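In: kindly generate the corresponding structure for this input.
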Amino acid sequence: MTASATAITSPSAPPRGRRPLPGFSLSLGLGMAWLGVVVLLPLAALAFKAAGLGAEGWLRAIQDERVQASLKLSFGAALVAAVLALLAGAVVAWVLVRYRFPGRRLLDALVDLPFALPTAVAGIALTAIYSQNGWVGRYLEPAGIKIAYAPAGIVIALVFIGLPFAVRTVQPVLEALGREQEEAAASLGASRLTTLRRVILPELLPALLTGFSLAFARGLGEYGSVIFIAGNLPYKTEIAPLLITIRLEEYDYNGAIAIAALLLAASFVCLLVINAIPQLFRHERRGGNR
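Out: You can find the predicted model right below:
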């Protein structure tokens, strides 16, 4: 067989047919151009405007009591909701992976519903459920448990939109993990709690941290599903994204830019953490293997 025939029949040789996309350089240039126009350019403009405020402008905008109250509410509610979404998402992912039952595919599809459902629709539905005359609120309000138009309602809305992130980050790891390690631990006499703590959780920890970071970043900037159930009371249930809109309506552009830049910085930190988590655990495992 000649060299040319070997190159044609070799499975490692690239196909010579026309590719549906142009060459690498042109494809990379087009992709980066679209990314720059759609994503990087608006973010760069916000960063440039925020840098132009100066230290005095930043302090004046952030030290406002109303701004501080909204930031505390947004960060606190996003943190609590991310923890709850992580716990619930891990349980849902475990059920979907380890059990077979009627309606499993329907439950798996419902996990992605918050992705497809408009956030305003989700906010209206949650308000209708937990308001004073809602299906659930009519029983909670007489007992002194207020959900709608209270911080608790904001947390519930953020859990609703953050749950899919937790499920979809943990689910593939559980599927790849299998049951061999659990069966080996059980054969060595390990209890269920020991198996969960020493075998399963170390493998799931990177995915759990990633799901938490995604849910937190998503909840931090959530707007549509929160404003209906929050009540939007200044100093009480007013979130930071809503205050940005209010500042723009008041023509306080510097205040809006300062709040938006702070939320953007927090989101970037979450993204950096998400990207650093796999590298960190790979490094630790290599060090442990040595």
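
In: CA only for contacts and neighbour counts going forward, please
Out: OK.

In: pretty sure residue 84 is one of the things residue 159 touches, is it not?
Out: Yes. With contact defined as Cα atoms under 8 Å, residue 159 counts as touching residue 84 (6.7 Å).

In: got the contact list for stretch 220-232?
Out: Under the criterion Cα atoms under 8 Å, 6 or more residues apart in numbering, residues 74-75, 78, 119-124, 126-127, 148-151, 153-154, 157-158, 237-239, 241-242, 263, 267 lie in contact with stretch 220-232.

In: where do the helices sit along the stretch 51-200 of the chain?
Out: For the stretch 51-200 of the chain, the helices defined by DSSP state H, counting those that start in this stretch occupy 54-62, 65-98, 104-111, 113-116, 119-130, 137-140, 151-177, 180-187, 192-195.

In: quick revisit: quick one, which of residue 159 and residue 84 is more surrounded?
Out: With neighbours defined as other Cα atoms under 10 Å, residue 159 and residue 84 compare such that residue 159 has more, 25 against 22.

In: who does the strand or helix carrying residue 46 touch, helix- and strand-wise?
Out: For residue 46, the host element (DSSP states H and E) is helix 41-51. If contacts are counted by 3 or more Cα pairs under 8 Å, 6 or more residues apart in numbering; DSSP states H and E, helix 41-51 sits against helix 253-289.

In: okay, buried residues for the helix it packs on please.
Out: If you call a residue buried by 16 or more other Cα atoms under 10 Å, then helix 253-289 has these buried ones: 254-264, 266-267, 270, 273-274.

In: from those, which single one is nearest residue 177?
Out: The shortest gap between residue 177 and any of the buried residues of helix 253-289 belongs to residue 274, at 20.6 Å (Cα to Cα).

In: for that closest one, what are its contacts?
Out: Contacts for residue 274 (Cα under 8 Å, 6+ apart) come out as 209, 210, 213, 214.

In: try it again with 10 Å
Out: By Cα atoms under 10 Å, 6 or more residues apart in numbering, the contact set of residue 274 is 206, 207, 209, 210, 211, 212, 213, 214, 268.

In: count of residues packed around the closest residue to residue 108 other than its chain neighbours?
Out: Setting aside the residues directly before and after it, residue 108 is nearest to residue 96 in space (Cα to Cα, 6 or more residues apart in numbering), at 6.9 Å. For residue 96, the neighbour count with other Cα under 10 Å is 19.

In: one more, so I can put them side by side:
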Amino acid sequence: MSASLADAAPLSPTALALRRFLRNGTALVAAAVVVLAALLAVFAPWIAPQDPTDADLFRRLCAPAWAAADTAAGYWLGCDSLGRDILSRLIHGARVSLSVAAMVVCIAAVIGTLAGLAAGYFGGWVDALISRLVDTLLGFPYLVFAIGLMAMMGPGLHNIVLALVLKEWIFTCRVVRGETLAAREQDYVEAARALGCSPGHIMLREILPNVLSPVLVVATFRMAYVIIMEASLSFLGLGVQPPTPSWGSMVSDGREFLVDAWWVSTLPGLCILALVLSINLASQGLRDAFDPRLHQSS
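Out: The predicted structure follows:
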């Protein structure tokens, strides 16, 4: 029995990383919160107890069921200034925040990875051109850059995705470029060149699989920041437009009622806090699990 265990094939680096991640209790709880939010977003039309756009001024600013006795029946988190159910709007708002974050991060990861591979592998004028573009975009404050683009293009879901992608890809590009600069000097890349493989084959088949782990970690980290940016733009009225619910616009709608109806702004603000904190903790767990330098002695 012991001989068979000794002869067993060692676990792959990915399997070892997943095992380390599963042993991280904080990261697992955070990941569970993110998965729960994603499920709520996907099944929002069937989970939400009310129509998020159904307004009734007779329910205006009714308190949550657990905060006061004078609340409307069935409205567990109360209603906003137009009498719309806050719980239903929070559930549908998760769909907006997560869909924008997922689209922005995925598109930016693809663009940033391809640009980073080209800059790191070819070097020369290609690297100089991409690096100067990255440096130029880094010089603009993120929120100011997004506000300027949204002011030119107008509010809307597709425009906010485009505005955030135009800035977001540079963070993946910088990481992939650094990893590619190190990988192109490795023996397996030299062997592929000696065999006559094309640069495209070397970048996509040899180098890319070895930079996917840092790309995954960076993309997870950046998703939290994109959610904050989407909420900020919606708060300023430049994001998703009414009557579509968004956590940022919900916080903005309740600014005038912070004293008498604190739940209108506080509850969506807490949702943003919980989701962003959970994504950050989960991404930190992924970084700790996939970084081999942290486990060289194990």
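
In: re earlier: got any residues that touch both of residue 159 and residue 84 of the first structure?
Out: Common contacts of residue 159 of the first structure and residue 84 (Cα under 10 Å, 6+ apart): 78, 215.

In: ranking the helices of the stretch 51-200 of the first structure by burial, who's on top?
Out: Mean neighbours per residue, mean count of other Cα atoms under 10 Å, is largest over the helices of the stretch 51-200 of the first structure for helix 151-177, with a mean of 23.

In: so how much does it differ from the second structure once superposed?
Out: After superposition onto the second structure, helix 151-177 of the first structure sits on average 1.8 Å from its aligned residues (mean Cα distance after the TM-score superposition for the first structure).

In: where in the second structure does that helix fall?
Out: The aligned range for helix 151-177 of the first structure in the second structure is 157-183, by TM-score structural alignment.

In: and that stretch, how far from the chain's centre?
Out: Distance, stretch centre to chain centre, for stretch 157-183 of the second structure: 13 Å (Cα atoms, centre = their mean, to the nearest Å).

In: now swap in stretch 107-127 of the second structure and tell me
Out: Offset of stretch 107-127 of the second structure from its chain centre (Cα atoms, centre = their mean): 21 Å.

In: same deal with stretch 263-272 of the first structure?
Out: Centroid separation between stretch 263-272 of the first structure and its chain, computed with Cα atoms, centre = their mean, is 11 Å.

In: who's in contact with it?
Out: By Cα under 10 Å, 6+ apart, stretch 263-272 of the first structure touches 43, 46-47, 71, 74-75, 210, 212-218, 220-221, 240-241, 257-262, 273-276.

In: let's see it at 7 Å
Out: Residues from elsewhere that reach stretch 263-272 of the first structure (Cα atoms under 7 Å, 6 or more residues apart in numbering): 213, 217.

In: do stretch 108-121 of the second structure as well
Out: Identification of contacts with stretch 108-121 of the second structure by Cα under 7 Å, 6+ apart yields 126-127, 130, 165, 168-170, 172-174, 176-178, 180-181, 184, 203, 219.

In: stretch 190-198 of the second structure now?
Out: residue 202.

In: between the two ends of it, what distance do you get?
Out: Stretch 190-198 of the second structure has an end-to-end distance of 12 Å (Cα to Cα, to the nearest Å).

In: one step back: pull out the buried residues from the contacts of residue 274 of the first structure.
Out: Buried by 16+ other Cα under 10 Å: 206, 207, 209, 210, 211, 212, 213, 214, out of the contacts of residue 274 of the first structure.

In: please flag which of those residues sit within helices.
Out: Taking DSSP state H as the definition of helices, these contribute 206, 207, 209, 210, 211, 212, 213, 214.

In: tell me the one of these nearest residue 27 of the first structure?
Out: Among those, and counting by Cα to Cα, the member closest to residue 27 of the first structure is residue 214, at 28.9 Å.

In: just give me the match in the second structure for that closest one.
Out: Superposed on the second structure with TM-score structural alignment, residue 214 of the first structure falls opposite residue 221.

In: identify the residues contacting residue 26 of the first structure.
Out: Counting by Cα under 7 Å, 6+ apart, residue 26 of the first structure touches no other residue.

In: number of nearby residues for residue 227 of the first structure?
Out: Residue 227 of the first structure has 23 nearby residues by other Cα under 10 Å.

In: that one sits in which helix or strand?
Out: For residue 227 of the first structure, the element it lies in under DSSP H and E is helix 224-230.

In: so how far does that helix sit from its counterpart in the second structure?
Out: Here the mean offset of helix 224-230 of the first structure against the second structure after fitting is 6.0 Å, by mean Cα distance after the TM-score superposition for the first structure.

In: next SSE downstream of that helix?
Out: Downstream of helix 224-230 of the first structure, the first helix or strand assigned by DSSP H and E is helix 240-249.

In: mean per-residue distance, that next one versus the second structure.
Out: Looks like 2.3 Å for helix 240-249 of the first structure (mean Cα distance after the TM-score superposition for the first structure).

In: to which residue of the second structure is residue 109 of the first structure aligned?
Out: For residue 109 of the first structure, the aligned residue in the second structure is residue 132 (criterion: TM-score structural alignment).
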